[in-house]
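Visitor: coordinates only, sequence not included:
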């Protein structure tokens, strides 16, 4: 009887990308069930022209795509964010992003959303911290609430 040597390094590598939500990794699980809730997956099927080129997005852009499910808009927002020199400028881009269906006033002040934006704002010289950006976004929201822009 032949005996096989099984080496742990011979197993295939698996890459798992998780973008938000609640997730559980169970390496010893016998079965796995994946449930999808919401209409974002139907949106992709209904409007495929907006997802054309999605395979060209890097990981950071994919995170932004979860908020802005249009590849062309993702590229435009990353360009605008790259031009920001201050957190105030970044808040100005966020005010434009508020027109997106998945980007609301409650979303833009969350640390997870701000962390998605920061990698694109490479010109920020100071104030490139979540709390500072959040403060500038709150200031922008207050100005908008008073009828200013």
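Guide: Structure received. The structure displayed is predicted, hence computed values, not measured ones.
Visitor: please make it C-alpha for all contacts and neighbour counts, starting now.
Guide: OK.
Visitor: just give me the longest helix of this protein.
Guide: helix 130-145 (DSSP state H).
Visitor: can you give me the buried ones in whichever strand or helix holds residue 116?
Guide: Here residue 116 sits within helix 111-117, counting by DSSP states H and E. For helix 111-117, the neighbour count (16 or more other Cα atoms under 10 Å) marks 113, 114, 115, 116, 117 as buried.
Visitor: count the neighbours of residue 41 for me.
Guide: 10 (other Cα atoms under 10 Å).
Visitor: ok, then the element right after the helix or strand hosting it?
Guide: Element membership of residue 41 [criterion: DSSP H and E] is helix 40-46. The helix or strand immediately downstream of helix 40-46 is helix 48-51, counting by DSSP H and E.
Visitor: other SSEs contacting that next one?
Guide: helix 71-82 (3 or more Cα pairs under 8 Å, 6 or more residues apart in numbering; DSSP states H and E).
Visitor: structure two is appended below for comparative analysis:
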């Protein structure tokens, strides 16, 4: 870099083109989707969240929905209620997969946001409830 500044590129999904010899780069956004998403991101400051909520936020593509998920998890009183929220995450979030929702580390992140879940809150029991919910989901045709 000519002026001694360092440039850092953070790339998250999508298509990227890197031109190391280009003098300038222009990126055009069309439509209001980008603006609406940017406004939602700015309205939700992740540093204001608890560490438990921040741990879940890494799996959420649409950060505007994070507060909804946290509120729903806070109301869970049973393993099946937690499994329902896991299915909602699976349906609405690109980063959440069927393989992820049954992993102990992900279940622990969900469990940390469920203060009302006092019985049946072992990882094995919650995984079984999530597996039951997965089995009841209609199969998607490809």
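Guide: Yep, it's here. Computed from a prediction, not measured in an experiment: that's the story for all the values here.
Visitor: of the buried residues of helix 111-117 of structure 1, closest to residue 79 of structure 1?
Guide: Proximity of these to residue 79 of structure 1 (Cα to Cα) peaks at residue 117, which lies at 11.2 Å.
Visitor: if we ignore the residues flanking it in sequence, what's nearest the residue nearest the centre of structure 2?
Guide: When Cα atoms, centre = their mean is applied to structure 2, the residue found nearest the centroid is residue 60 (1.6 Å). Distance criterion Cα to Cα, 6 or more residues apart in numbering; nearest residue to residue 60 of structure 2, sequence neighbours excluded, is residue 93 at 6.0 Å.
Visitor: what's the answer for residue 60 of structure 1, then?
Guide: Leaving aside its sequence neighbours, residue 60 of structure 1 sits nearest to residue 116 (Cα to Cα, 6+ apart; 7.0 Å).
Visitor: which residue in structure 2 lines up with that neighbour?
Guide: Alignment note (TM-score structural alignment): residue 116 of structure 1 maps to residue 109 of structure 2.
Visitor: just residue 70 of structure 1 next, same as before
Guide: So, by TM-score structural alignment, residue 70 of structure 1 is matched to residue 62.
Visitor: separation between that match and residue 78 of structure 2?
Guide: Relative to residue 78 of structure 2, residue 62 of structure 2 is positioned 26 Å away (Cα to Cα, to the nearest Å).
Visitor: now swap in residue 126 of structure 2 and tell me
Guide: As judged by Cα to Cα, residue 126 of structure 2 and residue 78 of structure 2 stand 9 Å apart.
Visitor: more crowded one of those two?
Guide: Per other Cα under 10 Å, whichever of residue 126 of structure 2 and residue 78 has more neighbours is residue 126, with 24 against 17.
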